[in-house]
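> Compute the structure for the input listed below.
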Amino acid sequence: MAHYTVNGKLKQRSTKIPIAGGMVAGGMYKGVFIKKSAAKGKAQEVANEMEKVARGLTPVAIAIQNAGVDIRQELPSIRSFLEHHEEDVKGRLAVATYRNTKVAVQRLLDYLGDASDKPIDTLKIGTLREWVKTLARDYRSGTIRNYLASLSPAFEEAARSEILVRNPFDGVKPPPERPGDKLRRDPFSLDDIRKLIRELPPEWSSAVRCSYELGGQRLGDILALKWENVDFLRGIVTISTEKTGRHMVIPLKSSFRQWLESEHAARTPKPKDYLHPNLACRRSRNNALSTEFSTIVRLLGITDYEPRQHAGKRRNMSNKTFHSIRATVATLLHLHAVDPSIARAIVGHDSAAIHEVYVKPNLDQLLSNMERLDPLDLPTYHAAGN
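Next comes the predicted model:
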């Protein structure tokens, strides 16, 4: 990379000279082979000519002739760089994470407008901070944090590769949370779970049952389950979680195993078939299933949550979602005094701190456990009267 200052501004351009040497462009129709030992020297020659052109000291045509390499190649535009990043992470990220990355890329490109066609070194921290301020009018702090987390790694890699001097996202932070930004996630009661299984449409009912019986696994992981993941001979289900890549081997409770065997016998599926084929197919096309589930829960009268109206485009979120099954399982394991390390292994939490967030006993559960405190056995106290 060539770095130089013109009119007080730092410029950076790729010399296109391979670090390890090799064939480089030597004009329109011929190439020049540069050995590794000579690559740095040739790169310096090209950089010197670039600086002369930038300062207006040498016409481009003469600079090309002097350097022996076409120096007119520029850095990629912000748009092409981000689109390349989006394509590069496709298939390597979880479905939801990749979808968030696509949205983040589009949000930034929309904000930049025509400026997105300028070289990536024109994207500055000040521009990004203004973008965050604009987003803050419409979106939650957590949503903006996800956008920054999706985009920053690409520019960090560019900085490590010396394509950029620094990552422009360094020092760009999401706004502080506002009242109503933090989402409530309440667990379902056991009666709620039973009602959902009884009254939901068949595949949703099955998904709820599978999540609960398999330790509160996430919706995406439940919908990714295929019959080949179920080993009736060994009595286990294997899951590779989308969010963390954690490989889990979950034993089948006897009653749940019997139910799965009856489902398998009734459907006679192939090993590659999904346990929930319709929902799995719909999930591959959109990300509205979580919202659909929460809507159904409200229609069944299970949540007492009243959605609040927010400014901008912040969505109204229910306090009971499919993810609440995870909190239900974590809470019940805690109340049944299951060893914390065993409970974390069942649910699939990597740390005690994360696990504790999901343990949310209700008032009745708190009272029943408070009753276990030894009584004081004091005489009844009567306030002195007048």
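
> Could you use CA atoms for every contact and neighbour count after this?
Noted.

> Test my guess that residue 66 contacts residue 48.
No. Assessed by C-alpha atoms under 8 Å, residue 66 is found out of contact with residue 48, at 10.0 Å.

> Which one of the two is surrounded by more residues?
Set side by side, residue 66 and residue 48 show more neighbours around residue 48, with 17 against 12, by other C-alpha atoms under 10 Å.

> For that one, pull up the helix or strand it's in.
helix 36-54 (DSSP states H and E).

> residues in contact with the helix or strand following that helix?
Tracing the chain past helix 36-54, the next element assigned as helix or strand by DSSP H and E is helix 60-67. For helix 60-67, contacts defined as C-alpha atoms under 8 Å, 6 or more residues apart in numbering pick out 27, 42, 45, 46, 49, 50, 52, 53, 70, 71, 72.

> buried sites along the helix or strand that helix 60-67 is followed by?
Using DSSP H and E, the helix or strand that follows helix 60-67 in sequence is helix 78-89. By neighbour count on 16 or more other C-alpha atoms under 10 Å, the buried set for helix 78-89 is 78, 79, 81, 82, 85, 86.

> List the contacts of the fourth one.
Same thing as residue 82. Applying C-alpha under 8 Å, 6+ apart, the residues contacting residue 82 are 105, 154.

> Can you tell me how far it is from residue 256?
Relative to residue 256, residue 82 is positioned 46 Å away (C-alpha to C-alpha, to the nearest Å).

> The first one too?
Here the distance between residue 78 and residue 256 works out to 52 Å (C-alpha to C-alpha).

> compare with the first, here's sequence two:
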Amino acid sequence: MATIHRVSDSPYWHCFFYLPDGRRTHRSTGTRDKRKALPVCLKMAEASELAREARLTETRARETVADIYAIANREAMPSATVRAYLAGWLDRKRLEVTEGSAGEYERVAGELMDSLGEKADKPIDAVTVRDAATYRDKLAKRVTGATVNKALKIVRGAWSRALRDGLLHENVFARLDLVKASRTDRRAFTLDEVKRILAACGPEWRGLVLFGFYTGQRLGDIARLTWQNVDLSTQEIRLITRKTGRTMILPMPSPLMRYAITLPASDNPAAPLFPTAAGAAISTLSRQFAELLASIGLTCGQKVRPGTGTVSHDRRGKGRDSRRTTGGLSFHCLRHTTTSALKNAGVNNAVTMELIGHESEAVSRTYTHIEARALKNAVNRLPNLVPETALKRKA
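Purely as a prediction, here's the structure:
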């Protein structure tokens, strides 16, 4: 039978009861009030008896803890499922971070819930270190170490917030070690490689690559360009970057202007320049570009299926979910290519930073005021990849 007693070294009533193995023990009820201590004690004893009878399920254990909390605090114990908590956490993040970062957080949260399976609909404190490690290890089989570690840091942030909200007693993701991130340095494409890529492109991808080369902007920002972003009269592109939220006003060099005027214009200013790309996920576009590179031999460890133009994922028997090896080349390398081409053409560092939108050397940029004429002169030093004879408007 469970009883409550005072002990010499505690201000709280203690519950004396039998453990499932028959040993007598005592635990603090956490209250000085005898009237509250007794029902708490009885709940402890009840849980122990259920365990002795092998009937203490995870659900019953959580119900018992919730009952004890309610008795001690006169309010329900804070609780939320993983799915419900992450939904609220994402809502807060959308107010705090850029659109690009919010999209990445959504992707990471979705992958975590996929890994958890049915446990995604259980209380967030039901997630164990083993669950966290399983998520990390599954992810490490598909993506690079750097991507795994970035995802872990995002999830750690969510669990830290839940810990501060009183929903957890520990951050299980903080107990995990990061994975070894083998460094694959990105490099710039050579101009010959850019010409090979353009020659292999279909009409829309040709435009994406040309805009990538002549603006140095990220794939997601280029794919989402609409006609209201492009002012042919002033020869400028205006956009807000998804990753940093920075407003960019970019002069269009002559080759890009000649290409832009061949695109079928729309009466709707919100119409996308690249309709197919605008409706695709960035991951899909990145995969398509990797397949494009593979088709002309610019990626390592991948093989294009004959007659399909798509990359074979099972060349070494690892299946579709295995990590792809790209040899360090991706659409992002066009940013490196543009930066290198500008500097090789003698454009100074401050102008290059302004055109590409790099956020480093922020103090230097604060004291540097770059005229529009200098920006236009800079982009017109880029080499011409769009011969006038090759871009005659179709009748």
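
> Drop the TM-score for these two in here.
Overlay of the two chains. TM-score (TM-score structural alignment, normalised by the length of the first structure): 0.64; 306 aligned residues with a C-alpha RMSD of 4.3 Å.

> Restricted to buried residues, select the contacts of helix 60-67 of the first structure in PyMOL.
To isolate the buried ones among those in PyMOL, judged by 16+ other C-alpha under 10 Å, type:
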select buried, resi 42+45+46+49+50+53+70+71
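
> Residue 294 of the first structure: which of the contacts of helix 60-67 of the first structure is nearest?
residue 72 (55.0 Å; C-alpha to C-alpha).

> Mean deviation, the strand or helix carrying residue 109 of the first structure versus the second structure?
Using DSSP H and E, residue 109 of the first structure maps to helix 95-112. For helix 95-112 of the first structure, the mean deviation from the second structure after alignment is 4.6 Å (mean C-alpha distance after the TM-score superposition for the first structure).

> which helices and strands does that helix pack with?
Helix 95-112 of the first structure sits against helix 78-89, helix 141-160, with contacts defined as 3 or more C-alpha pairs under 8 Å, 6 or more residues apart in numbering; DSSP states H and E.

> What segments of the stretch 101-250 of the second structure are helices?
Using DSSP state H, counting those that start in this stretch, the helices found in the stretch 101-250 of the second structure span residues 129-140, 145-164, 191-200, 203-215, 219-223.

> now the ones you listed as JSON lines including distance to residue 238 of the second structure?
As requested, the helices of the stretch 101-250 of the second structure are exported to JSON lines (distance: least, C-alpha to C-alpha, whole Å):
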{"stretch": "helix 129-140", "distance to residue 238 of the second structure": "37"}
{"stretch": "helix 145-164", "distance to residue 238 of the second structure": "30"}
{"stretch": "helix 191-200", "distance to residue 238 of the second structure": "24"}
{"stretch": "helix 203-215", "distance to residue 238 of the second structure": "11"}
{"stretch": "helix 219-223", "distance to residue 238 of the second structure": "11"}
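
> Quick one, which of those helices gets closest to residue 276 of the second structure.
Counting by C-alpha to C-alpha, residue 276 of the second structure lies closest to helix 203-215 out of the helices of the stretch 101-250 of the second structure; the figure is 7.8 Å.

> Which neighbouring elements make contact with that closest one?
Packing contacts for helix 203-215 of the second structure, counted by 3+ C-alpha pairs under 8 Å, 6+ apart, involve helix 191-200, helix 219-223, helix 254-260, helix 333-344.

> one more time with 10 Å, if that's ok
helix 191-200, helix 219-223, strand 247-251, helix 254-260, helix 275-278, helix 282-295, helix 333-344, helix 349-356 (3 or more C-alpha pairs under 10 Å, 6 or more residues apart in numbering; DSSP states H and E).

> now the helices of the stretch 101-250 of the second structure as JSON lines including mean neighbour count and distance to residue 170 of the second structure?
Below are these laid out as JSON lines (neighbours: other C-alpha atoms under 10 Å; distance: least, C-alpha to C-alpha, whole Å):
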{"stretch": "helix 129-140", "mean neighbour count": "17", "distance to residue 170 of the second structure": "10"}
{"stretch": "helix 145-164", "mean neighbour count": "18", "distance to residue 170 of the second structure": "7"}
{"stretch": "helix 191-200", "mean neighbour count": "15", "distance to residue 170 of the second structure": "50"}
{"stretch": "helix 203-215", "mean neighbour count": "21", "distance to residue 170 of the second structure": "45"}
{"stretch": "helix 219-223", "mean neighbour count": "21", "distance to residue 170 of the second structure": "37"}
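
> what's the closest of those to residue 317 of the second structure?
Closest to residue 317 of the second structure of the helices of the stretch 101-250 of the second structure, according to C-alpha to C-alpha: helix 129-140, at 17.0 Å.

> By how much does the closest one deviate from the first structure on average?
Mean for helix 129-140 of the second structure is 4.7 Å (mean C-alpha distance after the TM-score superposition for the first structure).

> residue in the first structure matching residue 177 of the second structure?
Residue 177 of the second structure maps onto residue 173 of the first structure when the alignment is built from TM-score structural alignment.

> I'd guessed its match sits against residue 144; true?
Yes. Using C-alpha atoms under 10 Å, residue 173 of the first structure is in contact with residue 144, at 8.8 Å.

> Can you work out which residues contact both of these two?
By C-alpha atoms under 10 Å, 6 or more residues apart in numbering, residue 173 of the first structure and residue 144 have these common neighbours: residue 132.

> rewinding a little: the contacts of helix 60-67 of the first structure: which two are farthest apart?
Within the contacts of helix 60-67 of the first structure, 27 and 52 form the most distant pair, 18.8 Å apart (C-alpha to C-alpha).

> separation between the aligned partner of residue 109 of the second structure in the first structure and residue 95 of the first structure?
In the first structure, residue 109 of the second structure lines up with residue 105, judged by TM-score structural alignment. Distance of residue 105 of the first structure to residue 95 of the first structure, given as C-alpha to C-alpha: 16 Å.

> Repeat that for residue 284 of the first structure.
Per C-alpha to C-alpha, residue 284 of the first structure is found 8 Å from residue 95 of the first structure.

> ditto for residue 103 of the first structure
Distance of residue 103 of the first structure to residue 95 of the first structure, computed by C-alpha to C-alpha: 12 Å.

> between the two, who's got more neighbours?
Neighbour tally, residue 103 of the first structure and residue 95, criterion other C-alpha under 10 Å: the higher count belongs to residue 95, 18 against 15.

> Brilliant, that's me finished.
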